[in-house]
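Visitor: the following block contains a protein sequence and its predicted model.
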Amino acid sequence: MDENENLQTIMGLIMNGGNAKGAAFEAIQAAKTGDFVTAEAKLKEADKALSEAHNSQTDLLSDEANGKHTEISLLMVHGQDHIMNAITFRDLAGEIVALYKQLAAK
């Protein structure tokens, strides 16, 4: 993977991580107002962004397994950190949306 491809992959991780976290936050906000249709749509949007990020990670791992080593930079670490935080935030958002649904049903 050349330097330009590496940078594009890293920026994709950062962008998709940010998009996923943002959509998950919007899901919580929608659930807070009782708009569970929007909340579920936003959770699916977050899942789509995380799936795209996961595909980029898989490409990096496949390259590494095939002997094509990727330079580990601070930017790469930052991108991976974005993804891990987005995954955690998405998981928690799903739980919070479910909790708001339970509260609304009572």
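Guide: Noted; the coordinates are in hand.
Visitor: only C-alpha atoms from now on, for both contacts and neighbour counts.
Guide: Fine.
Visitor: next one: the one helix or strand M15 maps to to chain centre, how far?
Guide: M15 belongs to helix 3-32 when elements are defined using DSSP states H and E. Shown here is helix 3-32, whose average C-alpha point lies 5 Å from the average C-alpha point of the whole chain (Cα atoms, centre = their mean, to the nearest Å).
Visitor: here's the one I want to compare it with:
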Amino acid sequence: MEAISAAKARDFSIAEEKITTAEESLIQAHHAQTDMLTQEAQGNHMNVTLLAVHSQDHLMTSISFTDLAKEIVEIYRELPAKN
């Protein structure tokens, strides 16, 4: 949301910083998820809790929203500046 707000204010350098920060965090979260999936695939089963399902939901929502935010930032970049 901060990236979109920055783009709306035509501060594209801040928008890009916010997207980059989000993507770095998502990479870390995705690695943690991949580690858990690898453990499961190797036979080290875990109890699936509501918390695990909730965290998966947040990860996927965050990935989707970041992708959408990048598109919205690009739309703002292409719009002419208001006078």
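Guide: Arrived safely. The shown structure was predicted, so the numbers you read here are calculated from the model rather than taken from an experiment.
Visitor: any idea what the TM-score comes out to?
Guide: These two chains, once laid on top of each other, score a TM-score of 0.94 by TM-score structural alignment, normalised by the length of the second structure; 82 aligned residues with a Cα RMSD of 1.4 Å.
Visitor: still on that earlier bit, what is the helix holding M15 of the first structure packed up against?
Guide: When contacts are defined as 3 or more Cα pairs under 8 Å, 6 or more residues apart in numbering; DSSP states H and E, helix 3-32 of the first structure packs onto helix 36-65, helix 74-105.
Visitor: relative to G17 of the first structure, which of those helices is closest?
Guide: G17 of the first structure lies closest to helix 74-105 among these, at 4.7 Å (Cα to Cα).
Visitor: for that closest one, packing partners?
Guide: Other helices and strands packing on helix 74-105 of the first structure, by 3+ Cα pairs under 8 Å, 6+ apart, are helix 3-32, helix 36-65.
Visitor: make it 7 Å
Guide: Here helix 74-105 of the first structure touches helix 3-32, going by 3 or more Cα pairs under 7 Å, 6 or more residues apart in numbering; DSSP states H and E.
Visitor: angle of the helix it packs on against helix 36-65?
Guide: What separates the directions of helix 3-32 of the first structure and helix 36-65 is an angle of 160 degrees, with axes from the mean of the first three to the mean of the last three Cα atoms, to 10 degrees.
Visitor: right, I'll leave it there.
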